[in-house]
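Undergrad: Task: produce atomic coordinates for the following.
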Amino acid sequence: MATQTESVVNTIPLTKATKPLEKYTHHPESKEDLKYADLVTIDLSEFDRPGGKEKLAAQLKTAVHEVGFFYVTNFGLTQGQIDEQFAIAREFFKLPEAERLSFRAPLEEGIYNGYRPLGSIEILPGLRDNIEFYNIMKFLPQYDRTHPDVIRQYWNEIEKFHRHCHEHIAYKLFRLLAIVLELPEDELENGHRYEANCDSGLRYMMYRARSPEENEKFKNLYSRGHTDNGTITFVFQQPVSALQVKKHNESDWEWLRIQPGTLSVNVADIMTMLSNGWLKSGVHRVIVPPEDQRHLERLGLLYFVRPSDRLKLKSVNSPLLRREGYHKDTTDLDIPATEWTRERIKKNWSRSPTDLEGKVSLGGFNAKLFYE
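TA: Got it, this is the predicted structure:
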């Protein structure tokens, strides 16, 4: 694997007008008796040990085929580094709304590079969501844009964190998934290189708390059941319970518990397409937190791995898929995977919240928009 580039931490001095970041303290976990999903956990410290990759791939095989979610520990980031990103996010969401809006992303082009305002999406007829977020795409010249002072001030720290997610976590997971599919180890990684054009990004996400009356109107939904439109997604420590997964079509929704030192990972639509459905895109939703956390605003830290324009939408040539009857001979459709992910985002602005069968279709591949 190529040597990765990392940033030097603490090289940007604080200006006189900017206060140092206050230490971020996570909320305590809910004390309610919640049905937490029992998910496979892999320890990435095993990756470079003799036989470690093969061991981890074996642990993942059933999870990525049947559930689409798993946990990762020992992924190479300290609690201090994670908490610093939460602290940066907190400062961003303290900015006046007019200032946040001045950094709006080009959403209508299907690009999340910047701010997505509160209430952008209609989740039920006449009812708009309580979500806002700020995305920082890759640290390459073509993705640079104007950012708030708090983002620019901690630019080096954000870049180091951003690159680690992509080059030291995602690359390893792509190699494990390649082993599962019995592909050359670098095949999936090569379609997601950091230096290539893609829409991967770090996301600071805020769910604003609502009144009990509003929650009732919204049927206690923050975000409807869906799958992600990239390749894989990381969700960092989250003690405010709200994220739920649906392991199988007939399963009940179960809560995800993302504890300190644990990363939640879900397979997303691109991996499902490449494997003709053998790799399951994890179905999830976000609902109102349990009673003892319902009043809290829910700050999230995520990293979305999206495919690069080097990856074409076609079935991978996997011996595993051939044996299990999932292989489909496809020609190169010459559709860069980035075109798919942007088309899916664009659909957010035209979809109907009542169309439960609504899909995104492009190049012979389809993805459902909602899961109830």
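
Undergrad: hey, let's count contacts and neighbours off CA atoms from now on
TA: Will do.

Undergrad: Strands along the stretch 51-200 of the chain, start to end?
TA: 69-73, 114-116, 122-124, 127-128, 131-137 (DSSP state E, counting those that start in this stretch).

Undergrad: Just the residues contacting the shortest one, thanks.
TA: So that's strand 127-128. With contacts defined as Cα atoms under 8 Å, 6 or more residues apart in numbering, strand 127-128 is touched by 119-122, 218.

Undergrad: contacts for stretch 117-124?
TA: Residues from elsewhere that reach stretch 117-124 (Cα under 8 Å, 6+ apart): 100-101, 104, 128-133, 218, 223-224, 348-349, 353-354.

Undergrad: Can I have the buried ones of those residues as a PyMOL selection?
TA: In PyMOL, this line selects whichever of the contacts of stretch 117-124 come out buried by 16 or more other Cα atoms under 10 Å:
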select buried, resi 100+104+129+130+131+132+133+218+223+224+348+353
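
Undergrad: Off-centre distance for stretch 60-75?
TA: 14 Å (Cα atoms, centre = their mean, to the nearest Å).

Undergrad: ok, which stretches of the stretch 201-350 of the chain are strands?
TA: Ranges of strands in the stretch 201-350 of the chain, per DSSP E, counting those that start in this stretch, are 201-207, 221-226, 232-235, 243-246, 254-255, 262-267, 283-287, 298-305.

Undergrad: So which elements touch the shortest one?
TA: When you say that, I think you mean strand 254-255. strand 243-246 (3 or more Cα pairs under 8 Å, 6 or more residues apart in numbering; DSSP states H and E).

Undergrad: Please apply the same query to the third one.
TA: If contacts are counted by 3+ Cα pairs under 8 Å, 6+ apart, strand 232-235 sits against strand 262-267, strand 298-305.

Undergrad: Please apply the same query to the longest one.
TA: Strand 298-305 sits against helix 79-93, strand 201-207, strand 232-235, with contacts defined as 3+ Cα pairs under 8 Å, 6+ apart.

Undergrad: how about this one, so we can line them up?
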Amino acid sequence: MTEALSTPSLPLIDIAGLRSSDPAARQAVARELRSACERCGFFYIHNHGIDAGLIARVRAEAEQFFALPSASKLAVDKALSACNRGYEPLRGQTLEAGSPPDLKEGFYIGIDLPEDHPSVLAGRFNQGPNQWPADLPDFRDTMNAYFAAAYELSALLMRGLALSLELPEDHFAPFVTDASATLRLLHYPPQPPQPAPGEKGCGAHTDFGAVTLLLQDDAGGLQVQAIDSDEWIDAPPVEGTYVVNLGDLIARWTNDRYHSNLHRVINRSGRERYSVPFFFTGNLDLQVECLPTCLAPGEAPKYLPVSVEQHLAECYRRTYG
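TA: Next up is the predicted model:
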């Protein structure tokens, strides 16, 4: 494959209009979203509404967590959780089939449900309590506050996506209600001078769910594959923005009109890299089937209907074995 292009070419969208009482302002943002989603499924957003102070606290807490001694991190190892919550050690996931495990460590946070919650008792996929590090007193409150803010922003984007697909603005309300979501803290060591063949911080993959909000530091390393080519496009950090990408659920829903695109991370900065993706995956019970506005006359859906829960379980099975 070719090296990354030197000039990033992902759209930058001001989403302030989605909060406007003026329908024309909301439709103007929706048109930009449609163009970006049809083009590559990746774009930057600004005027997103998440407080900069909260973002700074999340970054600081994430760096402090990954700086903890190994024993402290392993005390909240994801292996101790029945719902994939907690610490994931270095090389704990392989996102690109046939490549070495990813050169990153992580921490998973979801909606915190007690052991006696009906969804937990029923064994619903990835439903249960979070694990929290004992050594960081502000970690839990900070991450819960950020989770709520990212959830609200994801719901806003789903309204914009509905408009972009010529659907009622509240079309995705059942998907957003009682939605599943995952906040993930990631730490990437520098890429080794002589990596194993195919070794990367994060192998080429598409995301599982609907919408991903990515908070990057200034190290860079995110690359997106151009549609219909093998060129890798840099998606460098842009202050005050998120990188947003669509996941496989949106591709299924739109019959691939909107793209869930391959992306990867190679940390060539020579220093530590930290990122915080928020994966919005939706109501587990909802059936995802091709939207009527995404079928031309005589065209058939490419995908069979599937529940959000079934889809997520299969995606996790592929990457964790």
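
Undergrad: just to revisit the earlier point, adding distance to residue 90 of the first structure as columns, could you present the strands of the stretch 201-350 of the first structure in a markdown table?
TA: Converted to a markdown table, the strands of the stretch 201-350 of the first structure look like this (distance: least, Cα to Cα, whole Å):
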| stretch | distance to residue 90 of the first structure |
| --- | --- |
| strand 201-207 | 9 |
| strand 221-226 | 19 |
| strand 232-235 | 16 |
| strand 243-246 | 20 |
| strand 254-255 | 24 |
| strand 262-267 | 20 |
| strand 283-287 | 20 |
| strand 298-305 | 7 |
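
Undergrad: Quick one, which of those gets closest to residue 89 of the first structure.
TA: Nearest to residue 89 of the first structure, of all the strands of the stretch 201-350 of the first structure, is strand 201-207, at 5.5 Å by Cα to Cα.

Undergrad: and the angle for the closest one with strand 298-305?
TA: Orientation check (axes from the mean of the first three to the mean of the last three Cα atoms, to 10 degrees): strand 201-207 of the first structure against strand 298-305 gives 160 degrees.

Undergrad: Any idea which of the helices and strands packed on strand 232-235 of the first structure gets closest to residue 149 of the first structure?
TA: Closest approach to residue 149 of the first structure among those is made by strand 298-305 (19.1 Å; Cα to Cα).

Undergrad: Okay, helices next: where are they in the stretch 1-150 of the first structure?
TA: Ranges of helices in the stretch 1-150 of the first structure, per DSSP state H, counting those that start in this stretch, are 52-66, 79-93, 97-101, 149-153.

Undergrad: now those as a markdown table including distance to residue 266 of the first structure?
TA: Output for the helices of the stretch 1-150 of the first structure, formatted as a markdown table (distance: least, Cα to Cα, whole Å):
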| stretch | distance to residue 266 of the first structure |
| --- | --- |
| helix 52-66 | 8 |
| helix 79-93 | 19 |
| helix 97-101 | 29 |
| helix 149-153 | 27 |
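
Undergrad: quick one, which of these is nearest to residue 140 of the first structure?
TA: Short answer: helix 149-153, nearest of the helices of the stretch 1-150 of the first structure by Cα to Cα, at 14.6 Å.

Undergrad: hang on, the earlier thing: same list as before, the strands of the stretch 51-200 of the first structure that is, but in JSON lines and with distance to residue 63 of the first structure included.
TA: Shown next, in JSON lines, are the strands of the stretch 51-200 of the first structure (distance: least, Cα to Cα, whole Å):
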{"stretch": "strand 69-73", "distance to residue 63 of the first structure": "7"}
{"stretch": "strand 114-116", "distance to residue 63 of the first structure": "32"}
{"stretch": "strand 122-124", "distance to residue 63 of the first structure": "29"}
{"stretch": "strand 127-128", "distance to residue 63 of the first structure": "33"}
{"stretch": "strand 131-137", "distance to residue 63 of the first structure": "28"}
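
Undergrad: Between these, which one is closest to residue 212 of the first structure.
TA: strand 127-128 (14.9 Å).

Undergrad: average offset between the closest one and the second structure?
TA: When the second structure is overlaid, strand 127-128 of the first structure sits 3.4 Å from its aligned residues on average, using mean Cα distance after the TM-score superposition for the first structure.

Undergrad: Quick one: distance of that strand to the chain centre.
TA: Worked out by Cα atoms, centre = their mean, strand 127-128 of the first structure lies 23 Å from the chain centre.

Undergrad: one step back: grab the two from the contacts of strand 127-128 of the first structure that are most spread out in space.
TA: For the contacts of strand 127-128 of the first structure, the farthest-apart pair by Cα to Cα is 120 and 218; their separation is 15.2 Å.

Undergrad: first vs last residue of stretch 39-55 of the first structure, how far apart are they?
TA: 17 Å (Cα to Cα, to the nearest Å).

Undergrad: Stretch 68-88 of the second structure too?
TA: Termini of stretch 68-88 of the second structure sit 14 Å apart (Cα to Cα).

Undergrad: returning to what we had before: columns distance to residue 256 of the first structure and mean neighbour count on top of the helices and strands packed on strand 232-235 of the first structure, output as TSV?
TA: Listed next are these as TSV, based on distance: least, Cα to Cα, whole Å; neighbours: other Cα atoms under 10 Å:
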stretch	distance to residue 256 of the first structure	mean neighbour count
strand 262-267	8	24
strand 298-305	14	22
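
Undergrad: Quick one: those strands as TSV, columns for distance to residue 327 of the first structure too.
TA: Formatted as TSV, those follow (distance: least, Cα to Cα, whole Å):
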stretch	distance to residue 327 of the first structure
strand 262-267	19
strand 298-305	24
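
Undergrad: Which stretch among those strands approaches residue 238 of the first structure most closely?
TA: strand 298-305 (6.9 Å).

Undergrad: Where does the closest one end up in the second structure?
TA: Here strand 298-305 of the first structure aligns to the second structure at residues 273-280, judged by TM-score structural alignment.

Undergrad: out of the strands of the stretch 201-350 of the first structure, which comes closest to residue 322 of the first structure?
TA: strand 262-267 (20.7 Å).

Undergrad: and that closest one, how far out from the chain's middle?
TA: Distance, centroid of strand 262-267 of the first structure to centroid of chain: 8 Å (Cα atoms, centre = their mean).

Undergrad: do the same with stretch 257-270 of the second structure
TA: 11 Å.

Undergrad: what's the answer for stretch 157-168 of the first structure, then?
TA: On Cα atoms, centre = their mean, the centre of stretch 157-168 of the first structure falls 14 Å from that of its chain.

Undergrad: Only the buried residues of it, if you could.
TA: Applying 16+ other Cα under 10 Å to stretch 157-168 of the first structure flags 157-168 as buried.

Undergrad: now swap in stretch 214-222 of the first structure and tell me
TA: Going by 16+ other Cα under 10 Å, stretch 214-222 of the first structure has these buried residues: 215, 218, 220-222.
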